[in-house]
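> here you go, sequence then predicted model.
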Amino acid sequence: MDILNLIFLLTLAVGVSRIVANIVPLPLPILQILIGSLLALPPVGMHVELDPEIFMMLFIPPLLFYDGWKIPKKEFTKHGGQIAAMSLLLVLITVVVVGYFIHWLIPSIPLAASFALAAILSPTDALSVIAIAQGRLPRHMAHQLEGEAMMNDATGLVSFKIAIAAVVTGSFSLLSVSGEFLVVALGGLLIGGTLSWTVGKIKQWMTARNLYDPATYVVTILLLPFAAFFLAEHAGMSGILSAVAAGMVQSRVDMLPIKTSTRILNRSIWEMLDFSFNGVVFLLLGLQFPRIVERVWASSGPQSYDVQTLLLYAVILMVLLLAIRFAFTYAYHWIESRVLKRRGKGGERQPLLLITTLSSVAGVRGAITLAGVLSVPLFVNGAPFPGRDLMIFLSAAVIILSLVVGALGIPYFMRFLSINDLEEHERELLKARQAASQAAISWIEEWASMHSNDDPELKHTVAARIIDSYRQELQAMALERDNQAEQARQLHVMETDLRVRAIQVQRKELYRLRKRRHIDEQMLQTLIRELDYEEAALQ
């Protein structure tokens, strides 16, 4: 099919899937897979077979870059121990245990390929979990899942690529792989972070000299994840972790007091791309799924599998993944509670078994797993990659099963969870808004007193109107002068200028609150977004 027609149809299907999701009570990824499968069947009969390397390069860098961009840094630091344990230790345990189990269960899949399949099944998808929970998860758990998803996306994909390389070369050593993992991981983080920091410095230098417009910068940022990925891969390091590091560094650069139009444009484009890319990945799986099923059932190496056997294998893998996650999470929280209790910091905590069960069913697999498994090479040394179709089928089945488990389990177990941090979050937001508004009022009052000798009536009128809007949100005072038109123009210009400058003061106050840790990164982003739109409306 012509590439332009394919792009148009996939983009349209992503939009339609979102509309259908508002009507059909199914998780959006499952709907997108179903829509893709329908498009692959007659009478439409769409067929697409992407080059795995192009697929990896096109989808993985921007998805991971945006993951790093939006992760709350305060929560990432606060829950760093748990995130590191879940995204490093749990992933490695999953790769080893599930890898050996897959090879034992399905001998037609080589050991290295089994490790690759286990590695690509290890990343979780926080977006699907949050969508299923509809914003009702406790904030600390939602942030922990976001941080874990971002990091285990990277560690799982790095492990996956190393295992795929082992299949291609025909040699595999767990000890050498561990050493290689550390080297390529640290190298990727360094390259991505350095490149992103350099781009930020160049942007600041150009901003100070008015040498660029927002559109130019946004195009540069769109290319940044691909540049970070390519440079790291060319250097023999992890392009995956390079993209993550670039996103994390760039998110801090983006929060600096720069042009409002740049932030709004940048944020809107990345939110649109994230939604579109995630949707396209699931649609592409659906498009390939019917033919994959046909090939798997027809021939899977030395033996063939019927549908019941394949589904049974997928269920067994899903149960094993749940069991490993449950055991690891329970052990971590049990040890953590004992340590905190010994330090006298126990406090009020949720039931351990309930939290562990909720965290286990929240381990939903998603777009990164799909993007990774679809990037498996078609051939190895001229021969078909061993078990490729079977790997894709099992991955897709596990993703669907995990979505079903999450869609049923998360709402059920949340009924027994006492959530009291949402009101606290709203109170913190309210305090931050009040502090920012009070800072703007104080600055306007000071400005009015400093300009009391320069057309005092006009200055005090403008200041009073702005202060009144901040305090009471009432209409501006009516003009009662003969030259109303000219004064109205002057008042409008001056009022707009003062409002913009007052918003800048609010931003500075919010940055000060963040620096003093009175608010977290996510609150800062929410409040800065509100001020950005307010300033954009004025201009």
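Okay, I see it.
> CA atoms for contacts and neighbours, from now on please.
Noted.
> how many residues are close by residue 234?
11 (other Cα atoms under 10 Å).
> and it, how close does it get to residue 228?
Residue 234 sits at a distance of 10 Å from residue 228 (criterion: Cα to Cα, to the nearest Å).
> again with residue 261
Using Cα to Cα, residue 261 is found at 25 Å from residue 228.
> the two: which is more packed in?
Per other Cα under 10 Å, whichever of residue 261 and residue 228 has more neighbours is residue 228, with 31 against 16.
> the more buried one contacts residue 195, correct?
Yes - contact criterion Cα atoms under 8 Å: residue 228 and residue 195 qualify, at 6.8 Å.
> what is in contact with the two at once?
residue 246 (Cα atoms under 8 Å, 6 or more residues apart in numbering).
> which secondary structure element is home to residue 90?
Here residue 90 sits within helix 90-105, counting by DSSP states H and E.
> same question for that helix: list its buried residues.
For helix 90-105, a neighbour-count test (16 or more other Cα atoms under 10 Å) marks 90-95, 97-103 as buried.
> equivalent analysis for stretch 16-28, please.
For stretch 16-28, a neighbour-count test (16+ other Cα under 10 Å) marks 17, 18, 21, 27, 28 as buried.
> now swap in stretch 282-297 and tell me
For stretch 282-297, burial by neighbour count (16+ other Cα under 10 Å) applies to 282-293, 296-297.
> helix, strand, or coil at residue 37?
State at residue 37, reduced to three classes by DSSP: H, G, I helix; E, B strand; the rest coil: helix.
> included below, for side-by-side comparison, is a second structure:
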Amino acid sequence: MHTVETVLLVLMLGALTGIVARYIRAIPLPLIQIALGAAIAWPQSGLHIAFDPELFMLLFIPPLLFADGWRIPKREFFALAKPILLLALGLVVFTVFGLGYLINWMIPEIPLPVAFALAAVVSPTDAVAVSAITRNLGMPDKTMHILEGESLLNDASGLVALKFAVAATLTGTLSWSAVAKDFIWMALGGLAVGAVLGWGFSYARSTITRRLGDVAATQMVLLLVLLPFAAYIVGEKIGVSGILAAVAAGIATNFADLDRSSYVSERLQTEGTWSLVEAAFNGAIFLLLGLQLPAIIGVPLHQAGDAWWILVGYVAAISSGLLFMRWIWITLGVHGALRRAHHSGKMAERPSLLLNLATTFAGIRGAVTLAGALSVPMLLNNGEPFPARGMLIFLATGTILFTLVMGSVALPIILRRLPTPGEPPTVREERLAREASCMAAMSQLTLSDEDVQSHSPEWVAMKQEVMGHLAQEYRNRLQMLDDGTGIATSLESTREAPEIVLQRKQRYVLELEMRIWCIRAERDAVYAERHQHRINDDTLRHIVSELDLQEVSMRKRLTAARRAAGVVPG
């Protein structure tokens, strides 16, 4: 099958499985996609795709991590920085050493450096799989933010640890001072590259759109989609972490977006484009993982014959050890930071043993683990085969499946036993932000001296009537927090005199214009709330999306109304 046909087939299957998952809610979408990929690749005549780890890392990982960095609530991310770093960095180091020695002790034929490489491969978590499993189960918001922040950063730390473990295997030597120095350079350099590219793109975009407005929205969105690839490539070319560069570019771009409240078309296109990219790429990742299973798992199990259960036992032991070390680290190393975050108001849910257990089973492994395992070289520097490479890939893939299945089974049971939370703080924040936006809109409903002097008394009376109507509507919204989009005015009134019909049409035009002014005032007020850190990025995105859709609808109706009333835009 040609490459183009393969890509189209994978994208189509990703979309179809996404639809199927809506009907089979008991099975998480990643498991459905992995199972389907394995099913169509298992027969001898099935679909077989050569997996290129470098190409995979370049095509799939940067846009997804960029989108995660762009979407994650920055207020919570920085407020919970300590537990996130403890998981993303401290837990990776703990896992590499603890699990590495365990693997070497349990399977002596795997040399210690290779055991460290395997431990590094399985250390990154996959937030995509976690969110797919816990989507409707009620994972506490702040805990989910911690898991998302962990997965943003531990991909880089895990892959850096893998790089040094592989280097130690190839050369037979390892300098810990060189490891620490290189890690700091790769991490800080990657963050710096991403931040510079993100801010540079945002500055150029702002310069262009100040002159052109929203007419170049499509081109700006296309350049934004290419930005994570540029950050990743530049980072890798200069020897720093391309993954962290993509993450930092997403975070920097999101901060710049806080000053772009008036670009409605670009914002709507950006949301739609990234939703499509994330859905397509996430589906393709798990399907590709499933397509590799027959070659990675089927062959070793067949060769093992009656001793296949030993290999399965190794997978179970390594995966259980991985989860146990995660539980120990969360209980002993992170629990105190979570408790302090709760007491200081940064985390609504109280840390508990049950919540620690849920966070443990949320440590699901995914595509980055597979890509890291397959990136291990085939040969040593002296031309000999890399020791236990096949076993490393088999055990890493088995760990992915084990943690996915365990998370799918255990998380629903644990999350149902968590105490029912009260009203999340973000709900109250959203309500207060909506109240602030209503007050900002009402402040626009004033009659200026210029209006009185430059228009006829009839027009002034009509505007006062419209302002009274809108003010009452906003007062009702302050009481009920309704969306207030209903307009009862009709353009059609064929039984009335032509001058009355024209007056109604002109009044309707005026009302639509004032509604758009009010919507813009609401949106500016919501952005001001975000600048003051009274709401987070999720709440901002939710409210602004509603206002953008309302404004687009109002603009279309205003264009039609002006045409019907013969009004020239002012």
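Yep, it's here. On a predicted model such as this, the values are computed, not experimentally measured, just so you know.
> pick the one among the buried residues of stretch 282-297 of the first structure closest to residue 510 of the first structure.
Distance to residue 510 of the first structure across these (Cα to Cα) is lowest for residue 282, with 38.8 Å.
> residues in contact with that closest one?
29, 30, 32, 33, 36, 367, 370.
> how close does the fifth one sit to residue 49 of the first structure?
Counting by Cα to Cα, the separation of residue 36 of the first structure from residue 49 of the first structure is 13 Å.
> for the stretch 151-300 of the first structure, which segments count as helices?
174-208, 214-234, 239-254, 260-298 (DSSP state H, counting those that start in this stretch).
> export these to TSV and tack on distance to residue 435 of the first structure?
Listed next are the helices of the stretch 151-300 of the first structure as TSV, based on distance: least, Cα to Cα, whole Å:
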stretch	distance to residue 435 of the first structure
helix 174-208	28
helix 214-234	30
helix 239-254	22
helix 260-298	21
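> from these, which stretch is densest packed?
Greatest average neighbour count among those goes to helix 239-254 (a mean of 27), per mean count of other Cα atoms under 10 Å.
> how much does that one stray from the second structure?
Its aligned residues in the second structure lie a mean 1.1 Å from helix 239-254 of the first structure after superposition (mean Cα distance after the TM-score superposition for the first structure).
> same thing with stretch 151-159 of the first structure?
Superposing on the second structure and averaging over aligned pairs (mean Cα distance after the TM-score superposition for the first structure), stretch 151-159 of the first structure comes out at 2.1 Å.
> and that stretch, which stretch of the second structure?
Alignment of stretch 151-159 of the first structure against the second structure: residues 153-161, by TM-score structural alignment.
> swap in stretch 218-226 of the first structure?
Aligned by TM-score structural alignment, stretch 218-226 of the first structure falls on residues 221-229 of the second structure.
> for residue 364 of the second structure, which residues are in contact?
By Cα under 8 Å, 6+ apart, the residues touching residue 364 of the second structure are 125, 126, 127, 129, 130, 400, 403, 404, 407.
> for the buried residues of helix 90-105 of the first structure, which one is nearest residue 432 of the first structure?
For the buried residues of helix 90-105 of the first structure, the nearest to residue 432 of the first structure is residue 90 (37.3 Å; Cα to Cα).
> let me see the contact set for the residue of the first structure most remote from its centre.
In the first structure, the greatest distance from the average C-alpha position (Cα atoms, centre = their mean) is reached by residue 482, at 57.4 Å. Residue 482 of the first structure makes contact with no residue, according to Cα under 8 Å, 6+ apart.
> map it across to the second structure for me.
Residue pairing (TM-score structural alignment): residue 482 of the first structure is matched to residue 498 of the second structure.
> just residue 179 of the first structure next, same as before
Structural alignment (TM-score structural alignment) places residue 179 of the first structure against residue 181 in the second structure.
> and the residue nearest the centre of the first structure?
Central residue of the first structure (Cα atoms, centre = their mean): residue 67, 3.2 Å from the mean position.
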